[in-house]
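Asker: missing the sequence, but the structure's below:
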């Protein structure tokens, strides 16, 4: 009886618990094998190159977007440039349109949110392994609506939001950290000895610079990028 070859997988995720959880789930699935892990984008590129040199390059790369040193979109672009055959699935907390645009532009073949059931993750791995691109339906619908509303095209990978430290002033970073702690404009004003109107202006600038819609997204982004 013919047995299909195992699908080999490289996990690129900076959160240790998430990375270990993915490994456990994947290794319980018949026909799948984790052959490497990376904790940031630079390590992901290096680990892939090492496996490639050993003729054990992974069939699938699961790539987080928000990682230190080199983010997932930058790592995806670097991997696709050196190895166009790489099959990369973005697995992330974010469904922001720009993240999806940038990931696809960089060469990712799949895009899933981390809250998907294990069965959907496995199905996506099989689809992408077979050469079929896949974006989670609710994300794809959001993209179509956004394209129709704004008529805009995907941005280049270089336009992905860089780290807040690179985009925001020291004062704005202070305020972003307090936002992530759940502080109101009034509480922030009291903590930093500022007028409440000044804080409101800073928050507006933060949202504009980071291309976010509201303070909840800003707080989430600050926590994801470990600014606390």
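Answerer: Yep, that arrived. Because the structure is predicted, anything quoted here is derived from the model rather than measured.
Asker: C-alpha from now on. contacts and neighbour counts both.
Answerer: Will do.
Asker: Please name the residues that touch the residue positioned nearest the centre of the chain.
Answerer: A centroid search over the chain (C-alpha atoms, centre = their mean) returns residue 65, at 2.0 Å, as the residue closest to the centre. Applying C-alpha atoms under 8 Å, 6 or more residues apart in numbering, one finds that residue 65 lies in contact with 71, 72, 73, 90, 91, 92.
Asker: Report the buried members of those.
Answerer: Of all these considered here, the ones buried according to neighbour count by 16 or more other C-alpha atoms under 10 Å are 71, 72, 73, 90, 91, 92.
Asker: doesn't residue 101 make contact with the third one?
Answerer: No: with contact defined as C-alpha atoms under 8 Å, residue 73 and residue 101 do not form a contacting pair (10.0 Å).
Asker: which residues sit against the helix or strand containing residue 8?
Answerer: Remark: residue 8 resides in strand 7-12, with elements defined by DSSP states H and E. Outside strand 7-12, the residues within contact range by C-alpha under 8 Å, 6+ apart are 19, 22-23, 31-41, 44, 48, 58-64, 129.
Asker: take a look at this one as well, against the first:
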């Protein structure tokens, strides 16, 4: 069972997300919050698998709460819920260790897939979010990620197997899923993922996934 803490300051939004998650017998919402401070308290109390946080909330916002959750409860994966007006916040969340980004108005099945992915240790980017992250981080303002040309250059330094693993990381697959896809042990996948992160010069799977998108290795549709 994947245990989730849900935080959003809009009761109707929380109710809608709760209904989507409640339709999946493998996911349980163990607590809810209407602001970042309450979300942090609930996560520290319940130690869920996933914290699903709206980026903009009153008081302590989702970005600050997510960063503190990553620091104090590292076993809990953080997914940020974003709208198209919040691109400027995404670079910060990425740097603070968020494992996934989803659009509030996106497909409910994408929400379920994203939660399963990050709970399994993978990174997950909604394709729509990925395109906007790429534009934001490649615009020069954030300065954290390279342009498409730079991403393609980074990828050329990887072996063919590492590129294959990068594609699967970009597709939101966990180490176990990658192992099954490539017919190798999960421990071997961990070694490859570590090599990919070093080869790309990135800190985590989400940043690697963005490089994969930007280099054209993952379908953006």
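Answerer: It's in. Keep in mind that this is a model prediction, so the values were computed, not measured.
Asker: Would you pull the TM-score for this pair?
Answerer: Once the chains are overlaid, their TM-score stands at 0.61 when taken by TM-score structural alignment, normalised by the length of the second structure; 145 aligned residues with a C-alpha RMSD of 1.9 Å.
Asker: Select from the buried ones among the contacts of residue 65 of the first structure every entry located in strands.
Answerer: Those of these mapping onto strands are 90, 91, 92, per DSSP state E.
Asker: of these, closest to residue 179 of the first structure?
Answerer: Residue 179 of the first structure lies nearest to residue 92 out of these, by C-alpha to C-alpha, at 21.8 Å.
Asker: Now check the second structure for the residue matching the closest one.
Answerer: Using TM-score structural alignment as the criterion, residue 92 of the first structure maps onto residue 82 of the second structure.
Asker: That match against residue 93, yeah?
Answerer: No: applying C-alpha under 8 Å as the test, residue 82 of the second structure and residue 93 come out as separate, 10.6 Å apart.
Asker: Residue 190 of the first structure matches what in the second structure?
Answerer: Looking across to the second structure (by TM-score structural alignment), residue 190 of the first structure lines up with no residue whatsoever.
Asker: List the buried residues in the helix or strand harbouring residue 190 of the first structure.
Answerer: Of the helices and strands defined by DSSP H and E, residue 190 of the first structure is found in helix 185-192. Within helix 185-192 of the first structure, the residues that count as buried by 16+ other C-alpha under 10 Å are 185, 187, 188, 189.
Asker: In JSON lines: those residues, plus distance to residue 219 of the first structure.
Answerer: Converted to JSON lines, the buried residues of helix 185-192 of the first structure look like this (distance: C-alpha to C-alpha, whole Å):
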{"residue": "185", "distance to residue 219 of the first structure": "13"}
{"residue": "187", "distance to residue 219 of the first structure": "15"}
{"residue": "188", "distance to residue 219 of the first structure": "13"}
{"residue": "189", "distance to residue 219 of the first structure": "17"}
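Asker: which one of those is nearest residue 217 of the first structure?
Answerer: Checking the buried residues of helix 185-192 of the first structure against residue 217 of the first structure by C-alpha to C-alpha gives residue 185 as the nearest, at 15.5 Å.
Asker: What span of the second structure is stretch 27-42 of the first structure aligned with?
Answerer: Per the alignment by TM-score structural alignment, stretch 27-42 of the first structure matches residues 22-37 in the second structure.
Asker: now do stretch 219-226 of the first structure
Answerer: With TM-score structural alignment applied, stretch 219-226 of the first structure matches no range in the second structure.
Asker: and that stretch, which residues are buried?
Answerer: 219, 220, 221, 222, 223, 224.
Asker: so what's the last one up against?
Answerer: The reference is to residue 224 of the first structure. The neighbourhood of residue 224 of the first structure, defined by C-alpha under 8 Å, 6+ apart, consists of residue 66.
Asker: can you give me the helices for the second structure?
Answerer: Taking DSSP state H as the criterion, the second structure contains helices spanning 11-22, 36-46, 62-72, 87-95, 108-119, 127-137, 148-156, 160-170, 175-182, 186-200, 205-214.
Asker: so the longest one versus helix 205-214, what angle?
Answerer: What it means is helix 186-200 of the second structure. Counting by axes from the mean of the first three to the mean of the last three C-alpha atoms, to 10 degrees, helix 186-200 of the second structure points 70 degrees away from the direction of helix 205-214.
Asker: Could you do the shortest one as well?
Answerer: Following the same axes, to 10 degrees, one obtains 40 degrees for the angle between helix 175-182 of the second structure and helix 205-214.
Asker: Over in the first structure, find the residue span helix 175-182 of the second structure aligns onto.
Answerer: So helix 175-182 of the second structure is aligned with nothing, judged by TM-score structural alignment.
Asker: to the chain's geometric centre, what's the distance from that helix?
Answerer: Once both centres are worked out by C-alpha atoms, centre = their mean, to the nearest Å, helix 175-182 of the second structure turns out to sit 19 Å from its chain's centre.
Asker: Run through who's touching it.
Answerer: Among residues not part of helix 175-182 of the second structure, those counted as contacts by C-alpha under 8 Å, 6+ apart are 121, 122, 165, 168, 169, 185, 186, 188, 189, 190.
Asker: Tell me which residues touch residue 59 of the second structure, please.
Answerer: Contact criterion C-alpha under 8 Å, 6+ apart gives 35, 36, 37 as the residues in contact with residue 59 of the second structure.
Asker: Not counting residues beside it along the chain, what's closest to the second one?
Answerer: It stands for residue 36 of the second structure. Among residues not flanking residue 36 of the second structure along the chain, residue 60 sits closest, at 4.6 Å (C-alpha to C-alpha, 6 or more residues apart in numbering).
Asker: All good on my end, thank you.
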